[in-house]
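Student: Fold the following for me, if possible:
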Amino acid sequence: MNKLFKTLAPIALAITAFGATAADPFPASGKVITIVVPFAAGGPTDRVARDLAEAMRKPLGGISIVVDNAAGAGGSIGANKVAKANPDGYTLLVHHIGMATMPTLVRNIPFKVESDFEYLGAINDVPMTIIGKPSLPANNFKELTTWIGQNKGKINLGNAGVGSASHLCGLLFQEAMKTDMTPVPYKGTGPAMTDLIGGQIDIMCDQSTNTSSQIEAKKVKAFAVTTPKRLTTPALKDLPTMQEAGVKDFQVTIWHGLYAPKGTPADVQKKLNDALKVALKDPAFIKNEEGLGAVIVSDKRMEPAEHKKFVAAEIQKWSPIIKAAGVYAD
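Tutor: Presented below is the predicted three-dimensional model:
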């Protein structure tokens, strides 16, 4: 018996050492999933990630999901953190349209957007809003256009930092208004909004997830939304589209997606994608997001391959715009 034990013991030990990881269920009890947000806490992408974390907990067996804000360099610092993470499904990334702009916007980007991540699916589409400081003399878009024409070279256009959604929208807004404005970048949407409310900057183009509550509280003036159709949320329902306001072909929608490091096991990817799909139908998640003007994704972009195809098309769309503007996030 002792001889048999001595023979089998090393085999059993080897199975434990090398086979346990493969056999462990995902997610394992006691583990924590970290969702990295490549922007400051309190911003629109942070809010989406926190809503999503709560909605994904139940379909993943009640596992703890925390949000880690790793801001900087056009969103590439946080993205790189995930690209270099252990591909075990416990470190994920929620990123917005920056996934499509980083390849052009960030010099010497330390990863490849299209090949260093596993695409888990799209989350939502978020409209942008054109807003101004409360003391701005304009009260509608026509008056805003007149005011801009009268103040060429004197207007401060705030944004949440180079590469942020508000920065990208601001580039298009300047082009549409056919005038130069002074860009004022901040380290996040929070401080930018604070200065807009305080009158230190004049205008900003930002996501409805960040502006709706400020518009509803009348802390800022709102002039238009960037969607093809008017929105139905209480804070935004009376705002015209840019098309209605007389600006043709001005449509900007900021989308968010979920990603894992390249090499994450296929079965783990499927469990995360399944949990994402359940979360996108969660009533509390839908209520939170739609209350901020966001539209939950319900089309084929919920599938990893389709979301990846969509991001590739967005890279092609934004690359010439960024190159023409000559802006970079170092």
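
Student: okay, CA-based contacts and neighbour counts for the rest of this
Tutor: Noted.

Student: Show me the strands in the protein, by range?
Tutor: Listed in chain order, the strands found in the chain under DSSP state E are 32-37, 64-69, 91-95, 117-132, 156-159, 182-185, 203-207, 221-225, 253-261, 295-296.

Student: all helices of the stretch 101-250 of the chain, in order?
Tutor: Here the stretch 101-250 of the chain has its helices, by DSSP state H, counting those that start in this stretch, at 141-150, 165-177, 189-198, 208-216.

Student: List the contacts of the shortest one.
Tutor: Yep, that's helix 208-216 we're talking about. Counting by C-alpha atoms under 8 Å, 6 or more residues apart in numbering, the neighbours of helix 208-216 from elsewhere in the structure are 43-44, 47, 126-129, 189, 220-222, 234-236, 289, 292-294.

Student: again with the longest one
Tutor: Counting by C-alpha under 8 Å, 6+ apart, helix 165-177 makes contact with 96-98, 128, 145, 148, 157-161, 180-181, 185, 204-207, 247, 250, 252, 254, 325, all of which sit outside it.

Student: Now do it and strand 203-207, the angle between them.
Tutor: Going by axes from the mean of the first three to the mean of the last three C-alpha atoms, to 10 degrees, helix 165-177 is angled at 130 degrees with respect to strand 203-207.

Student: Could you also give me the structure for this next sequence, so I can compare it with the first?
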Amino acid sequence: MKNKFLQCVAGAALMVFAAVAPAALAQSAYPTKSITMIVPFSAGGPTDTVARLIAQSMSADLKQQILVENVGGAGGTQGANRVAHADPDGYTVLLHHIGMSTAPALYRKLPFNAVEDFATIGLVNEVPMTIVARNDFPAKTLKELIDYVKKNQDKVSYANAGVGAASHLCGMLFMSAINTQLTTIPYKGTGPAMNDLLGGKVDFMCDQTTNTTSQIKGGKIKVYAVTTKKRVPSLADVPTAQEAGLPGFEVAVWHGIYAPKGTPKPVIDRLNKALKAALKDETVKLRFADLGTEPAADNLVTPEAHLAHLKAQIALWDPIIKKAGAFAD
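Tutor: This is a model prediction of the structure:
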């Protein structure tokens, strides 16, 4: 009887091991194929630029290709929704910006929960923004810009990359700060908006340094200020909004990487390891510097810190957006 009991126990243990081992082995071998990184905005924009830099470096560490796919629309919510409902196997991830924290307040019917439907992997960077205008815009300084738009608010056009985009949020705060409503022209991404600014079809916008630095340095657009407390090294001659006459005006765009909720912890840990390696890659650091940004601090490149930051940003933006009455269907 004792021998039969031991045989039964051993058999049950083998059955459990047989069921668990393949999954464990699959996770430990991850990744075994290419990974899709969804960018919820159009190609050529600032978030797309960050994603492609990070994806290339992470691919080297993972020894599998990360393929960037642009799924734009609805202020980034379409791409995010696709990842929220993807298989939680680590082969579909999302690189999103500050819009993950503003979407809960901006959209009355959001098809996902920004906190509950995702597994955070780590923060990537924080990007300053710049207030820029077409090259032949009359105003020469930020004070002159503010005076001009107040006097000509029905004639001045402000471009943004669509509801929920960083340029939309920055513009919303700018209009609130100067107590003036302007004609806004939404585009399907920052790339098209910048093209029309370069072509003189719109007057001004507020956009990330990752999208404006090369245009500013090339003398193709006017720049009035950066939106951070300190000046940006790559644009050292450009004053902060505070210095230029708009006290308390600060906004920066942060990026983070997400996986669908339920993605196994070993997979999250492996992606986090690759992200940390990418942010220490000298090529990435130098390219970030050229674009006016820098990698996130080490203590922020963890799933836990990323989640805490996301929750804090949701709490910060919720009352601001509701007060402005900036809602989307």
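
Student: Filter the contacts of helix 208-216 of the first structure down to the buried ones, PyMOL style.
Tutor: Written as a PyMOL command, the selection of buried residues from the contacts of helix 208-216 of the first structure, which uses 16 or more other C-alpha atoms under 10 Å, is:
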select buried, resi 43+44+47+126+127+128+129+189+220+221+222+235+236+289+292+293+294
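
Student: OK, contacts around the most centrally placed residue in the first structure?
Tutor: Note on the first structure: the residue nearest the mean C-alpha position is residue 96, at 2.6 Å, using C-alpha atoms, centre = their mean. Residue 96 of the first structure makes contacts with 45, 165, 254-257, as judged by C-alpha under 8 Å, 6+ apart.

Student: Is it possible to mark the buried ones in the contacts of helix 165-177 of the first structure?
Tutor: When neighbours are counted using 16+ other C-alpha under 10 Å, those contain these buried positions: 96-98, 128, 148, 157-161, 180-181, 185, 204-207, 250, 252, 254.

Student: about what we covered before: residue 4 of the first structure: which of the contacts of residue 96 of the first structure is nearest?
Tutor: If you rank the contacts of residue 96 of the first structure by distance to residue 4 of the first structure using C-alpha to C-alpha, residue 257 comes first, at 54.3 Å.

Student: ok, the closest residue to that closest one other than its chain neighbours - contacts?
Tutor: Taking C-alpha to C-alpha, 6 or more residues apart in numbering, and ignoring the residues beside it in sequence, residue 257 of the first structure has residue 122 as its nearest neighbour in space, at 4.1 Å. Counting by C-alpha under 8 Å, 6+ apart, residue 122 of the first structure touches 255-258, 297, 301-304, 307.

Student: Just give the nearest non-adjacent residue to residue 310 of the second structure, would you?
Tutor: Sequence neighbours aside, residue 101 is the residue nearest to residue 310 of the second structure in space, at 6.0 Å (criterion: C-alpha to C-alpha, 6+ apart).

Student: residues touching that neighbour, list them.
Tutor: Residues in contact with residue 101 of the second structure (C-alpha under 8 Å, 6+ apart) are 114, 310-311, 313-314, 317.

Student: that older thread, comparing the strands of the first structure, which comes out most buried?
Tutor: Comparing the strands of the first structure by mean neighbour count (mean count of other C-alpha atoms under 10 Å), strand 203-207 ranks first with a mean of 29.

Student: Which secondary structure elements does that one sit against?
Tutor: With contacts defined as 3 or more C-alpha pairs under 8 Å, 6 or more residues apart in numbering; DSSP states H and E, strand 203-207 of the first structure has these neighbours: strand 117-132, strand 156-159, helix 165-177.

Student: Quick check: buried residues in the last one?
Tutor: So that's helix 165-177 of the first structure. If you call a residue buried by 16+ other C-alpha under 10 Å, then helix 165-177 of the first structure has these buried ones: 165-173.

Student: Kindly reformat the residues you listed as a markdown table containing distance to residue 109 of the first structure.
Tutor: A markdown table is the format used below for the buried residues of helix 165-177 of the first structure (distance: C-alpha to C-alpha, whole Å):
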| residue | distance to residue 109 of the first structure |
| --- | --- |
| 165 | 19 |
| 166 | 21 |
| 167 | 19 |
| 168 | 18 |
| 169 | 22 |
| 170 | 23 |
| 171 | 22 |
| 172 | 24 |
| 173 | 27 |
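
Student: out of these, which one sits closest to residue 21 of the first structure?
Tutor: Within the set of the buried residues of helix 165-177 of the first structure, residue 165 lies nearest residue 21 of the first structure; the separation is 39.7 Å, counting by C-alpha to C-alpha.

Student: which one of the buried residues of helix 165-177 of the first structure sits closest to residue 68 of the first structure?
Tutor: residue 165 (19.4 Å).

Student: Give me the aligned partner of the closest one over in the second structure.
Tutor: Using TM-score structural alignment, the partner of residue 165 of the first structure in the second structure is residue 166.

Student: give me every residue that touches the aligned residue in the first structure for residue 40 of the second structure.
Tutor: In the first structure, the residue paired with residue 40 of the second structure according to TM-score structural alignment is residue 38. Taking C-alpha under 8 Å, 6+ apart as the criterion, residue 38 of the first structure is in contact with 69-72, 75-79, 94-95.

Student: most neighbours, which of the residues you listed?
Tutor: Sorting the contacts of residue 38 of the first structure by how many neighbours each has (other C-alpha atoms under 10 Å) puts residue 79 first, at 32 neighbours.

Student: hey, which helix is longest across the second structure?
Tutor: For the second structure, the longest helix by residue count, based on DSSP state H, is helix 2-29.
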